[in-house]
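Participant: Mind looking at a prediction? Sequence and model below.
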Amino acid sequence: MADGGAKVPRKKQQRDVTRARRLRANMSLPEVFLWRELRQQDRVKFRRQHPLGPYVLDFYCADAKVCIEIDGISHDMGDQPQRDAERDEWLRSRGIEVTRIPATEVLHSPSQIAEALIRHCQR
């Protein structure tokens, strides 16, 4: 590479960033609880409401290429399961592992969920 091997950042589309910012400002209660736990540690870096392609990921660990999605009851309704499957496949085709966690589990024990995610991303 002419630039000495430096990574070229992907060009972000403004709608991705704008949507991600809006979602960060309006996170669900389980997302807030989990984010509080994840950001208090310094072993693994997570991003919240991270735009990637046509999607915004709830949480993303770039080093481990792991996407964490917190699924509320709406993920079981209508065409949402099919949309989730398509999203998961799109992410997997780009080498990103998808981990889905029910929102009720996060509400029950955010610290335990956070610790399990940290260990998973450290592997």
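Facilitator: Now that the structure is in, tell me what you want to look at.

Participant: okay, CA-based contacts and neighbour counts for the rest of this
Facilitator: OK.

Participant: ok, which stretches of this structure are helices?
Facilitator: Ranges of helices in the chain, per DSSP state H, are 14-25, 29-40, 80-92, 103-108, 110-122.

Participant: can I get these in TSV with mean neighbour count and distance to Phe59?
Facilitator: TSV is the format used below for the helices of the chain (neighbours: other Cα atoms under 10 Å; distance: least, Cα to Cα, whole Å):
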stretch	mean neighbour count	distance to Phe59
helix 14-25	14	11
helix 29-40	17	8
helix 80-92	14	13
helix 103-108	16	13
helix 110-122	16	11
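
Participant: okay, pairing it with this:
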Amino acid sequence: MLERARDMRSHPTDAERRLWSVLRAKRLAELRWRRQVIIDDLYIADFVCFEHRLIVEADGGQHAENAYDAGRDAYLGAQGFRILRFWNNDVLNNSDGVAEAILHAIDSLGAQTRADPTPQPLSRKGRGALEGAHNG
């Protein structure tokens, strides 16, 4: 799985490359993002902000109505992650809108945290998470 994640980092899709240019080096609201992250030795997430337990995925058409992705999202949601999915076309043609949607999701996560100070459950690796959603 580690080799696959390394290969995915070395050979990103055009949409992943564009999204990384928005997220990398704390360019988006000073947040730290990691890309192609292995979670619980089961899944590789495109982009993860552990501070806000947020996963961002850039998806092509093969992900529409995909049972594997639904199971993956359910698992990650149960681990406390929130998942945002954006179609590659949106990332490539409206990266500003995608960045705004990510910031909006983070703002809403902050409101949830203030309203409910109970900590989210932690995954086996000690990196908690939040529930899944699909933007696209």
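Facilitator: Received the coordinates, thanks. Here the structure is a predicted model, which is why all the values come from computation and not from measurement.

Participant: Put one on top of the other, what's the TM-score?
Facilitator: After superposition, the two chains reach a TM-score of 0.77 (TM-score structural alignment, normalised by the length of the first structure), with 105 aligned residues with a Cα RMSD of 1.7 Å.

Participant: list the contacts for the most centrally placed residue in the first structure?
Facilitator: The residue lying closest to the centre of the first structure (Cα atoms, centre = their mean) is Phe59, at 2.4 Å. Going by Cα atoms under 8 Å, 6 or more residues apart in numbering, Phe59 of the first structure touches Phe46, Arg47, Arg48, Gln49, His50, Cys67, Ile68, Glu69.

Participant: counterpart of it in the second structure?
Facilitator: Under the alignment by TM-score structural alignment, Phe59 of the first structure pairs with Phe47 in the second structure.

Participant: re the thing from before, can you tell me the closest non-neighbouring residue to the residue nearest to the centre of the first structure?
Facilitator: Arg48 (4.4 Å; Cα to Cα, 6 or more residues apart in numbering).

Participant: sorry, back to before: which of the contacts of Phe59 of the first structure ranks first by neighbour count?
Facilitator: Ranked by the number of neighbours (other Cα atoms under 10 Å), the contacts of Phe59 of the first structure place Cys67 first, at 25 neighbours.

Participant: Quick one: map Arg85 of the second structure onto the first structure.
Facilitator: Aligning on TM-score structural alignment places Arg85 of the second structure opposite Arg100 in the first structure.

Participant: ok, now Asp7 of the second structure?
Facilitator: Using TM-score structural alignment, the partner of Asp7 of the second structure in the first structure is Arg22.

Participant: likewise Asn94 of the second structure?
Facilitator: Using TM-score structural alignment, Asn94 of the second structure lines up with Ser109 in the first structure.

Participant: Before I go, just wanted to say thanks for your time.
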